[in-house]
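> structure of the sequence below:
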Amino acid sequence: MVCYNDELVNIEDKGIMTDTSIQSNAYILYYEQTELVINAYLAIIQRDHRDLVLCLDTFFLIEKKRDLKSIKSINTVDTVLIPVPSNNHWSLLVVQSKNQTVFVLDSSGGTNKKAVEFIRSLYKKEFSIDLSYTKKLKHKISLQENGYDCGVFVLLYSEALAGGQSLCFTKNEIATARQRIRQRIMKAVIKSI
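The predicted structure follows:
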């Protein structure tokens, strides 16, 4: 068992760190592993872009006790990234504090209105901030062409927003993203040992 930034990586149970999964291009983002991978990779993005973004974990929207005020840097960053699980699908909820907006990046084109309304009401209650909801994005985004890349897209969107890059990805970037994500997580885990 290895821990990276409070994310537990269990070698035996998850199979993430076995020789075969490291050496092959097998999918690392199976649904049962998606939460673990998303949380670990968002921790890396958070580490690399600490002053620009706050990456909340996959449990934020499903935990019973949600307290935004206890999250120290929530008002000091421009962008808050929240991965949203919904019926075997993942999307990314984005709060931009500077212009007080919230929007969803969904690789299948969904809007996830429940998550948007929840975060709007939470910001209103905790900070008296009325976030406006933006359906139409200024920038075009890439959409997935299969039924299993949503977790990869959440991480690519997060990385792009944190780095001020385009939300459009080439087919080659998407095809190699799993391997790159796996390698960055493994490197971070090994460094932390």
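> drop to CA atoms for contacts and neighbour counts, all remaining ones
Will do.
> and for the closest residue to residue 124 other than its chain neighbours, the neighbour number?
Excluding the flanking residues, the one nearest residue 124 by Cα to Cα, 6 or more residues apart in numbering is residue 130, at 5.5 Å. When neighbours are defined as other Cα atoms under 10 Å, residue 130 has 15 of them.
> contacts for whatever helix or strand residue 32 lives in next, please.
Using DSSP states H and E, residue 32 sits in helix 31-48. With contact meaning Cα atoms under 8 Å, 6 or more residues apart in numbering, helix 31-48 is reached by 4-5, 7-9, 14, 28-29, 53-58, 83, 88, 151, 155, 158-159, 162, 181, 184-185, 188.
> could you also give me the structure for this next sequence, so I can compare it with the first?
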Amino acid sequence: MRPPPLPSHLPPQDEDQVTALMSRRGIISKYAREQVTDQDIMRLRPNKWLNDEVINFYGALILGRSDACKENPATNGKSKVKKPLDVHFFSTFFWTKLEKEGYEKGRLAKWTKKIDIFSKDVILIPVNHGNIHWTGAAINFRQKRIESYDSMHDDRARVIKLLRQYVDLEHRNKKKAPFDFTGWEDYAPADIPQQDNGFDCGVFTCQFLESLSRGQESFNFCQKDILYLRRRMIWEIGNATLRTEP
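Here you go, the predicted structure:
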């Protein structure tokens, strides 16, 4: 079932808070190991390309929500918001290491010294393509899929190929055996939201990954929602929490 459509604006008090956040200077917010400054938050103004700091902060919020849900599993069964999955979020630097250096040289085994990715539902990965385009990728253990979500519908076969290689090498390193890909598929759905410009890809990527972290199989946003989503992300980053309602 497709989620309900998004509103066009935040509640008035939250819109006021967003305006206030955009006028602050210095460090705007901290969460886990991430922080966002006034220069970073400006990337969420209209027509701006998101940087690593914003995407990694947002990813930390996604990961934190997932971890908190594991610690406090009781949820309201009548809630319209799907319970978050057990996810791990790799920072934007993971893909750079994987693509440019590979598993061994990039020392990617050390990235998971305290994490068993094979026990997770989904691994979420923001992907930077040549510093000109962001896409989302996922290793979906629940659905047995290597996934790519691109708001410009480019061919992302290389993303899927490298992530398959990563899964196998990680399994060999941690489990001392090749990974069994029986029943797995490569998944790059065509019917996903598309951008109509060259600068909103980071927002699309963050929203793809956030939706995936809740097990969504479809997305309730499109290009017309991006201005609202930019404002919502400012509020979420400023408050270091993801909204439970639009």
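> buried ones among the contacts of helix 31-48 of structure 1?
If you count burial by 16 or more other Cα atoms under 10 Å, the buried members of the contacts of helix 31-48 of structure 1 come out as 4, 7, 9, 28-29, 53-58, 83, 151, 155, 158-159, 162, 181, 185, 188.
> in strands, which of those residues fall?
4, 7, 9, 53, 54, 55, 83 (DSSP state E).
> can you tell me the closest non-neighbouring residue to the equivalent of the first one over in structure 2?
Aligned by TM-score structural alignment, residue 4 of structure 1 pairs with residue 31 of structure 2. If the residues on either side of it in the chain are set aside, residue 31 of structure 2 comes closest to residue 240, at 6.3 Å by Cα to Cα, 6+ apart.
> now that neighbour: how far from residue 132 of structure 2?
27 Å (Cα to Cα, to the nearest Å).
> ditto for residue 60 of structure 2
23 Å.
> again, but for residue 228 of structure 2
Residue 228 of structure 2 is 23 Å from residue 132 of structure 2, by Cα to Cα.
> same question, residue 124 of structure 2
Taking Cα to Cα, one finds residue 124 of structure 2 at 20 Å from residue 132 of structure 2.
> residues near the spatially closest residue to residue 51 of structure 1 that is not a sequence neighbour, how many?
Nearest residue to residue 51 of structure 1, sequence neighbours excluded (Cα to Cα, 6+ apart): residue 77, at 6.1 Å. Residues near residue 77 of structure 1, counting by other Cα under 10 Å, number 16.
> what sits against residue 77 of structure 1?
51, 52, 53, 54, 97.
> could I get the contacting residues of the second one?
Going by Cα under 8 Å, 6+ apart, residue 52 of structure 1 touches 77, 78, 79, 162.
> do the last one as well
Residue 97 of structure 1 makes contact with 75, 77, 78, 79, 80 under the criterion Cα under 8 Å, 6+ apart.
> so the last one sits in a helix?
Translated: residue 80 of structure 1. No: the assignment for residue 80 of structure 1 (DSSP: H, G, I helix; E, B strand; the rest coil) gives strand, which keeps it out of a helix.
> gap between the equivalent of it over in structure 2 and residue 166 of structure 2?
Mapped onto structure 2 by TM-score structural alignment, residue 80 of structure 1 lines up with residue 123. Distance, residue 123 of structure 2 to residue 166 of structure 2, by Cα to Cα: 12 Å.
> those two: who's more crowded?
residue 123 (21 against 17).
> so what's the more buried one up against?
By Cα under 8 Å, 6+ apart, the neighbours of residue 123 of structure 2 are 87, 88, 89, 90, 117, 138, 139, 140.
> my guess is the first one contacts residue 214, does it?
It refers to residue 87 of structure 2. No: with contact defined as Cα atoms under 8 Å, residue 87 of structure 2 and residue 214 do not form a contacting pair (9.2 Å).
> would you mind measuring from the residue nearest the centre of structure 2 to residue 51 of structure 2?
Residue closest to the average C-alpha location in structure 2 (Cα atoms, centre = their mean): residue 209, at 3.2 Å. For residue 209 of structure 2, the distance to residue 51 of structure 2 (Cα to Cα) stands at 16 Å.
> and residue 105 of structure 2, by the same measure?
For residue 105 of structure 2 relative to residue 51 of structure 2 (Cα to Cα), the value is 25 Å.
> which non-adjacent residue is nearest the equivalent of residue 105 of structure 1 over in structure 2?
For residue 105 of structure 1, the aligned position in structure 2 is residue 149, judged by TM-score structural alignment. Nearest non-adjacent residue to residue 149 of structure 2, counting by Cα to Cα, 6+ apart: residue 136, 5.0 Å away.
> please apply the same query to residue 177 of structure 1.
residue 152 (7.0 Å).
> that neighbour is in contact with residue 178, isn't it?
Yes: counting by Cα under 8 Å, residue 178 is a contact partner of residue 152 of structure 1 at 6.8 Å.
> please say which of the two ends up with more neighbours.
Using other Cα under 10 Å, the more surrounded residue of residue 152 of structure 1 and residue 178 is residue 152, with 23 against 20.
> who are the contact partners of the aligned partner of that one in structure 2?
If you follow residue 152 of structure 1 across to structure 2 using TM-score structural alignment, you land on residue 203. Going by Cα under 8 Å, 6+ apart, residue 203 of structure 2 touches 50, 226, 229, 230.
> which of the residues you listed count as buried?
For the contacts of residue 203 of structure 2, buried by 16+ other Cα under 10 Å: 50, 226, 229, 230.
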